[in-house]
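*Asks:* let me see the structure of the following:
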Amino acid sequence: MQKATPESQDELRIIGKKYYGRWISAFIVLLILLAVANSVINNPRFEWKVIAENLTEASILQGVLMTLQLTVISVVLGFAGGTVLALMRLSSNPVLSAVSWGYTWFFRGVPMLVQLFLWYNVAALYPKITLSLPFVGELWSANANSLISPFSAAVIALVMHQSAYAAEIVRAGIQSVSQGQLEAARALGYRPAQIFRHTVLPQAMRAILPPAGNEVIGQLKTTAVVSVIALQDVLYSAQIIYQRTYEVIPLLLVATIWYLAMTSVLSVGQFYVERYFGRGTVRKEKRAWIKRKTPALAVNKERIGNNG
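*Replies:* Reported below is the predicted structural model:
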């Protein structure tokens, strides 16, 4: 067996490319970030002491709980309704498909703030809400003003708004599953419910989760619009305080910090959920990435082995 000579080893030596532009651009960006951080920390107008005092104030914490409550309710009910709408849209029944399309068209086309005001003032259109059946008569009735409170109006508006967007996300995920997978499942004797559970859903989740995670984060921020109907979320709690103390900027920064904290937690959760559903694909992508990044190393190892 022939051993590798010093001359052959010198020929196989790899010299890395020097990326001077990368280091220069990174240095410039770091200087800009340091300048911004220094300006923010040393600017007395930010009033960091006021921010620290109000960050855990009782009304602010109550607003955080209200924001989380609205987000959870609207996301859970919104995606449940969106899944139903997506299945209706994919149905061969033209009536169901048309109704789903019309619902999505309307609630995606009307701004969230307008929807909120409409539900909050629904008593102007229907002062009394009744439930009745033909030949039976009235079963139940209630005054719209007492039934539609600010909280219920916010929940209805957020759920209907969310379900319209969730329907398109779920529909796109279901359609991302190839027809061949469905035909193979039918050939194995799977029933429609089993096909959806074992074939469609696991693969569709990989396409659904990234936009769904973004939608959840966006919905958390959308809940800030409920402050216009005096529902005490984070923003409205901050507004109540600065209307009394006139410390507008520090209280808005308190709300900003809480929104950033909540969205950061949701982002971490999204990362782990996506990694769980894409665990097979992620490993394949990592192996492909390593092969792309180290082609010369693989060739050189092969040459050394042949010379050895």
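*Asks:* every contact and neighbour count from this point should use C-alpha atoms.
*Replies:* Will do.
*Asks:* for the biggest helix by length in the chain, buried residues please.
*Replies:* The single longest helix within the chain, with elements called by DSSP state H, is helix 58-90. Buried residues in helix 58-90, counted by 16 or more other Cα atoms under 10 Å: 59-61, 63-64, 66-71, 74-75, 77-89.
*Asks:* now the strands: where do they sit in the stretch 51-200 of the chain?
*Replies:* Using DSSP state E, counting those that start in this stretch, the strands of the stretch 51-200 of the chain run over residues 128-133, 137-143.
*Asks:* which strands and helices lie in contact with the last one?
*Replies:* Counting contacts by 3 or more Cα pairs under 8 Å, 6 or more residues apart in numbering; DSSP states H and E, the secondary-structure elements packed against strand 137-143 are strand 128-133.
*Asks:* give me the angle between the strand it packs on and strand 137-143.
*Replies:* Between strand 128-133 and strand 137-143, the angle comes out at 160 degrees (axes from the mean of the first three to the mean of the last three Cα atoms, to 10 degrees).
*Asks:* any idea how far strand 128-133 is from the middle of the chain?
*Replies:* Centroid separation for strand 128-133 versus its chain: 37 Å, with Cα atoms, centre = their mean, to the nearest Å.
*Asks:* contacts for it, please.
*Replies:* In this structure, residues lying in contact with strand 128-133 by Cα atoms under 8 Å, 6 or more residues apart in numbering are 138-144.
*Asks:* mind running it again at 10 Å?
*Replies:* Residues outside strand 128-133 that contact it (Cα atoms under 10 Å, 6 or more residues apart in numbering): 122-123, 137-147.
*Asks:* now swap in stretch 285-294 and tell me
*Replies:* Contacts of stretch 285-294 (Cα under 10 Å, 6+ apart): 282-283, 297-298.
*Asks:* here is the second sequence; please produce its structure so I can put it next to the first one:
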Amino acid sequence: MEGDVQKEKIPGHTKQDALAARSKSLEQQGNVLSSAKVYLSGPMDFVASRTEEKRTGWRTRVGQFMREYGTEVRDPWNKPVVVGMPHYGKEDEFSTNKRYTWTYEDSEQGDRIRSDLCGEFWATLHTDLRMVDTSDFLIAYCPTNIYSVGTVHEIVMARLQNKPVLFVSPPVSFPSLDRLEAHLESASDGEGQRLLTALANEAPLRPNPSGIPSMWYMALLDGHYFFDGFGFAAYAERFGWEPNALDEREEAFPPKRPLLPYLEKLNRSIPKRYDPEQDAYVENADWLIFGGSDTE
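*Replies:* Model prediction:
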């Protein structure tokens, strides 16, 4: 009809066209991760040893790996200094041990203690979430046997901003538990077997040999972002990593989809994602890596 505005599709100007041009440009340029900022999310409070986790844990290795590509690594074990408040949000054994003063005493004194602790740890939450906010993507390590709250918060915050979250859910097994169970059975120790069963239920000790993530994470993340390990063995000699429990787990359960080789490919080009509605691989709009100002 007269007066109607005819909307024409301009060739080469769809979102997928723009993303394809982005991917082609980055592939030609290379070193995609050299301008990126990554936050390393995962359990901290309830790991077996905070000291060992900080010294030789997965964050230490992945951080070393990422820095080789020029990536800026945001590690909650090593928080950046807040200008004017050098100790703000820092975590150490002294600060975390303060939580043992927590009380449910129903009195003014109890209210004061709880209020002080909530205020004390607010600074840590504030700092970690700011690091998430200013990162381009997250790497999250989420074994199903370790309780973690901050990790969920960080992942949800990142996905609300459409940031990629590369999610590692490793196989979980308890070989010592299996050996103890076999030992008690061979010794015909009925009472020991009963206590062991009770302990496994109380803990709870739930094997997850396939590394299947929580269904909530399945709904929250894109299927392209899930990995069942890191693939440390292929890089151990290059980085001088001493063998530890991470390697024992990956030796027992070799990753089918390891993260580190994926990151190597990501440094060369932005990978496409599978779109179930189109039944095809399409450009991934989640990857927005900020460089310098366009006025520079």
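*Asks:* work out the TM-score between the chains.
*Replies:* Comparison of the two superposed chains (TM-score structural alignment, normalised by the length of the second structure) gives a TM-score of 0.24, and 123 aligned residues with a Cα RMSD of 6.5 Å.
*Asks:* returning to that earlier point: so can I have CSV of the strands of the stretch 51-200 of the first structure showing distance to H161 of the first structure and mean neighbour count?
*Replies:* Below are the strands of the stretch 51-200 of the first structure laid out as CSV (distance: least, Cα to Cα, whole Å; neighbours: other Cα atoms under 10 Å):
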stretch, distance to H161 of the first structure, mean neighbour count
strand 128-133, 22, 12
strand 137-143, 25, 11
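*Asks:* neighbours of V234 of the first structure, how many?
*Replies:* As a burial measure, V234 of the first structure scores 28 neighbours (other Cα atoms under 10 Å).
*Asks:* just checking, it touches Q69?
*Replies:* No - using Cα atoms under 10 Å, V234 of the first structure makes no contact with Q69, being 11.6 Å away.
*Asks:* list the buried residues for stretch 95-108 of the first structure?
*Replies:* Quick answer for stretch 95-108 of the first structure (16+ other Cα under 10 Å): 96-97, 100-101, 103-104, 107-108.
*Asks:* my bad, stretch 236-252 of the second structure
*Replies:* Using 16+ other Cα under 10 Å as the test for burial, stretch 236-252 of the second structure gives 246-247, 249-250.
*Asks:* same check, this time on stretch 202-221 of the first structure
*Replies:* By neighbour count with 16+ other Cα under 10 Å, stretch 202-221 of the first structure contains the buried residues 203-209, 212-213, 215-217, 219-221.
*Asks:* now the buried residues of stretch 95-108 of the first structure in CSV, with distance to V268 of the first structure?
*Replies:* Output for these, formatted as CSV (distance: Cα to Cα, whole Å):
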residue, distance to V268 of the first structure
L96, 37
S97, 36
S100, 33
W101, 33
Y103, 32
T104, 29
F107, 29
R108, 28
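*Asks:* of the residues you listed, which is the nearest to L182 of the first structure?
*Replies:* Nearest to L182 of the first structure among the buried residues of stretch 95-108 of the first structure is S97, at 21.0 Å by Cα to Cα.
*Asks:* A212 of the first structure and Y165 of the first structure: what is the separation?
*Replies:* Distance, A212 of the first structure to Y165 of the first structure, using Cα to Cα, to the nearest Å: 9 Å.
*Asks:* so what sits against both of the two?
*Replies:* Counting by Cα under 10 Å, 6+ apart, the residues touching both A212 of the first structure and Y165 are F79.
*Asks:* tell me how many other residues surround E7 of the first structure.
*Replies:* For E7 of the first structure, using other Cα under 10 Å, the count is 8.
*Asks:* which residues outside the helix or strand harbouring it are in contact with it?
*Replies:* Assigned by DSSP states H and E, E7 of the first structure belongs to helix 6-11. Contacts to helix 6-11 of the first structure, defined as Cα under 10 Å, 6+ apart, come from residues 12, 300, 303-304, 307.
*Asks:* for the second structure, what spans make up the helices?
*Replies:* Taking DSSP H, the helices of the second structure run over residues 15-29, 50-56, 58-67, 93-97, 108-133, 150-160, 175-186, 190-202, 215-220, 236-239, 245-252, 259-268.
*Asks:* buried sites along the fifth one?
*Replies:* It refers to helix 108-133 of the second structure. The neighbour-count check on helix 108-133 of the second structure (16+ other Cα under 10 Å) flags 113-114, 120-121, 124-125, 127-129, 131-133 as buried.
*Asks:* same list (those residues) but as a markdown table, adding distance to S186 of the second structure.
*Replies:* A markdown table is the format used below for the buried residues of helix 108-133 of the second structure (distance: Cα to Cα, whole Å):
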| residue | distance to S186 of the second structure |
| --- | --- |
| I113 | 51 |
| R114 | 50 |
| E120 | 51 |
| F121 | 49 |
| T124 | 49 |
| L125 | 49 |
| T127 | 52 |
| D128 | 49 |
| L129 | 51 |
| M131 | 52 |
| V132 | 51 |
| D133 | 54 |
